[in-house]
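**Student:** Structural data only, the sequence is not supplied:
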């Protein structure tokens, strides 16, 4: 029975498990991380193809509106679930790992209600924007596209929450496949069929179709989550548990919503300074750079519940071991991808547009890759701080570093063009990641970077932490 709970493809984890059965071995965790990395790689490829097929079925103006709607819905979705995608990863393993299924189920029910309330409120806000007369003066479809964006924002936000809720229960494959693979694999042939039937879609129709297919693909996940939560035995949460949930949620809301918002702000800032053509090339280089961190992101999908469960049960050496191992594995792959950028960067950029295959843009891509590689070497610092009570320190760090980073981006982009933008954006990533490692090591005695792997700090850091508390 315990093996079923710890399996990465378990659909339901409502069976009351002993704490040690929630913890995966290093080998099992490596397999789960490898599976998640493959899923994320497939997701990246399918995402690219999906946008290509949408562009095929729309004209230039309509695809521009669709892109804006998708970007707006994506950004809104990060805010609208009020940090609950990380809250479930924090609290479910924490309580279930300590054999307190009543509290774990109570927290899950509370997270679902908070997420739905946030999704409803923010989605309604987008619809209200659609009725503003000045905003739609130049766009006749303004109201229709805003309402369609409302549906897409709800779908994206809910799919993210459901996936994280299932990941918290170690149902990794069932959590990731519907949104990352199945949704896009279903959407692509539908848009291709529309193209060959010479159906020119409007942005509104394409947005509704994208949202509807996503909701359909995650319907089984939604049913399983609701079924398990309704059937589960739940005890009333204590006042202390409610206070902790509220405090942690506020911090997690900030750290999960701030990075995507600032990423969009950087893109808009570069566009304002260099113009749309240069901004498009920067956007392509930035998105291509994310291939560097793809392996670590995949590993993180399996790592998050393990970090929370082990840390809150007092097993800090295990947390040290799995985070530094993740940093090492992610860094090796990131370095390999960076080498591909060095030798084949111009060919990669030319896939998007031959005009992007210039020496300047290849240097820009390499600089982005260096920043991402150093960030990967720092390990899973973001999820470590989110899940171990350092979310407020992480939020302050992100605000300070990124505000300074935006200022640097404005200056360096103006002076050096795309290379300046890449230097400042990559520098921002490096500074906050390295600083986060120091904060984690000082505050909880865990070094999640590759230095923790090579220095064997899984034991040293734990002893340092215990001495500091004694």
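**Tutor:** Okay, I see it. It should be emphasised that the depicted structure is a prediction, and the values quoted were computed from it without experimental measurement.
**Student:** From here on, just use CA atoms for contacts and neighbour counts.
**Tutor:** OK.
**Student:** From what I see, residue 375 and residue 427 are in contact.
**Tutor:** No: with contact defined as Cα atoms under 8 Å, residue 375 does not count as touching residue 427 (10.0 Å).
**Student:** Residue 198: how many residues sit nearby?
**Tutor:** Close neighbours of residue 198, defined as other Cα atoms under 10 Å, add up to 11.
**Student:** try it against this one:
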């Protein structure tokens, strides 16, 4: 990667120059590649959970699910928003040929991310020693220790992935975590199952975390090496102030949506017990097939939004966001249809106890909420990369606070179906409101309706006609 930092001409030839503006055609190809990787990742994630379920009993799988959800929850906060910060600032600085500032920003982000990961890891360890915590779980402290390692691994792997993506090294950013780790983990658990080894939740969590750290080790070495070797300039006081302001905003908006999703799983576990938590965990992970295509497109889209918006080309931002929404929504509808037809069969692969009519309805409801969110387009990254992170943060706090309360109440009243109704409603509500914020504040409609209205919609449709 250092070649495109030190030699701009070579970087231009290879198409990996930091901050380089991609045409819609090139962006579509990058989005397609990322979507394929995300599709493979989703399939591997599915198989990974199946492999874990093969070597654990129902209780241990429920504890593993809770540990994974807890580690994910902590990892979202522990990065202090730095994975989004590099996606915001690197394309902005590099696009203005200020690579000294871009490299200085990367070094600062790495230090802040590592400090956050270390601090939050200590918090998990401390939770393991609280007097009343986990009194009904004999392996509580060991499970907290395993969760600590997994939280660090998940957080750091997310940061390194975003750092590579910010520099347009899309495949190098996605493969270690999305493909290599999951494939290796499946092989390890499958081998354990073949040898009839029964694992505890603690052992399974430690193994998952260790293999993730090994998978991203080459990526880590390259990132640290290139950052240390690169010519860095000190950030100006204005840049430092902007870094601090944006960090506080994106910390909240990048942590809250996924973190509250994990918090919902933990809340259901506390109310209904670990067995039900395992079923909800599986349904939640399966539901993510709906947002798969849009998430894949977003991997390539994020640096392009930052580059185009801060260079004043808002029509380009409108075109790429509405096209992303349209492509993602079309695939989301197909995934939802798959859930309607084969949902029980899919869930029963993990455990026959999960393939019930109740869990089938739960999966469909979650899928409907995710489909509505997908139709709203890349609202989250659009707002956080265009200076509206504080508005998004306030929206997420308000909607998700109400959502968690609704999840608790409806789970008590209706069980898993109630949990699904509240979770799906929360997702749909904040995504729809975010679209209205984007239209009002920056004049961009990132939803599928942005493709059908306005001058930029005409340009987007003309692009599709030309490609056809």
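**Tutor:** Ah, there it is. Remember, it's a predicted structure, so these values are computed and weren't measured experimentally.
**Student:** And the TM-score between these chains?
**Tutor:** The TM-score (TM-score structural alignment, normalised by the length of the second structure) is 0.89; 452 aligned residues with a Cα RMSD of 2.5 Å.
**Student:** Kindly tell me how buried the closest residue to residue 233 of the first structure other than its chain neighbours is, as a neighbour count.
**Tutor:** In space, not counting the residues next to it along the chain, residue 233 of the first structure is nearest to residue 102; the distance is 6.0 Å by Cα to Cα, 6 or more residues apart in numbering. Number of residues near residue 102 of the first structure (other Cα under 10 Å) recorded here: 18.
**Student:** Now check the first structure for the residue matching residue 106 of the second structure.
**Tutor:** Matched to the first structure by TM-score structural alignment, residue 106 of the second structure sits across from residue 108.
**Student:** any idea how far that match lies from residue 265 of the first structure?
**Tutor:** Distance, residue 108 of the first structure to residue 265 of the first structure, by Cα to Cα, to the nearest Å: 33 Å.
**Student:** what do you get for residue 45 of the first structure?
**Tutor:** To residue 265 of the first structure, residue 45 of the first structure is 25 Å away according to Cα to Cα.
**Student:** sec struct for residue 377 of the second structure, please.
**Tutor:** Three-state call for residue 377 of the second structure (DSSP: H, G, I helix; E, B strand; the rest coil): coil.
**Student:** Need the nearest residue in space to the equivalent of it over in the first structure, chain neighbours excluded.
**Tutor:** Correspondence of residue 377 of the second structure to the first structure, assessed by TM-score structural alignment: residue 379. Ranked by Cα to Cα, 6+ apart and with sequence neighbours excluded, the top spatial neighbour of residue 379 of the first structure is residue 327, at 4.0 Å.
**Student:** what distance separates the start and the end of stretch 381-397 of the first structure?
**Tutor:** In stretch 381-397 of the first structure, first residue to last residue: 12 Å (Cα to Cα).
**Student:** Equivalent analysis for stretch 163-173 of the first structure, please.
**Tutor:** For stretch 163-173 of the first structure, the first and last residues are 10 Å from each other (Cα to Cα).
**Student:** give me the stretch of the second structure that it matches.
**Tutor:** The aligned range for stretch 163-173 of the first structure in the second structure is 161-171, by TM-score structural alignment.
**Student:** how far out from the middle of the chain is that stretch?
**Tutor:** Distance, stretch centre to chain centre, for stretch 161-171 of the second structure: 14 Å (Cα atoms, centre = their mean, to the nearest Å).
**Student:** likewise stretch 240-250 of the first structure?
**Tutor:** With Cα atoms, centre = their mean, you get 22 Å for stretch 240-250 of the first structure.
**Student:** which residues in the stretch 1-150 of the second structure form helices?
**Tutor:** For the stretch 1-150 of the second structure, helices defined by DSSP state H, counting those that start in this stretch occupy the ranges 2-6, 8-14, 24-54, 58-78, 82-95, 99-127, 140-166.
**Student:** Would you map the helices across the stretch 201-350 of the first structure?
**Tutor:** Under the criterion DSSP H, counting those that start in this stretch, the stretch 201-350 of the first structure carries helices at the ranges 203-217, 219-231, 239-274, 276-289, 294-312, 316-352.
**Student:** Onto which residues of the second structure does the longest one map?
**Tutor:** Here helix 316-352 of the first structure aligns to the second structure at residues 314-350, judged by TM-score structural alignment.
**Student:** List the buried residues of the matching stretch.
**Tutor:** The neighbour-count check on stretch 314-350 of the second structure (16 or more other Cα atoms under 10 Å) flags 314-333, 335-336, 339-340, 343-344, 346-350 as buried.
**Student:** One more: stretch 282-301 of the first structure?
**Tutor:** Residues of stretch 282-301 of the first structure classed as buried by neighbour count (16+ other Cα under 10 Å): 282-286, 288-301.
**Student:** gap between that stretch and the chain center?
**Tutor:** The chain centre lies 10 Å from the centre of stretch 282-301 of the first structure; the measure is Cα atoms, centre = their mean.
**Student:** Select, out of the helices of the stretch 1-150 of the second structure, the one closest to residue 410 of the second structure.
**Tutor:** Closest approach to residue 410 of the second structure among the helices of the stretch 1-150 of the second structure (Cα to Cα): helix 58-78, 20.1 Å.
**Student:** what angle do the closest one and helix 99-127 make?
**Tutor:** Between the axes of helix 58-78 of the second structure and helix 99-127, defined by axes from the mean of the first three to the mean of the last three Cα atoms, to 10 degrees, the angle is 140 degrees.
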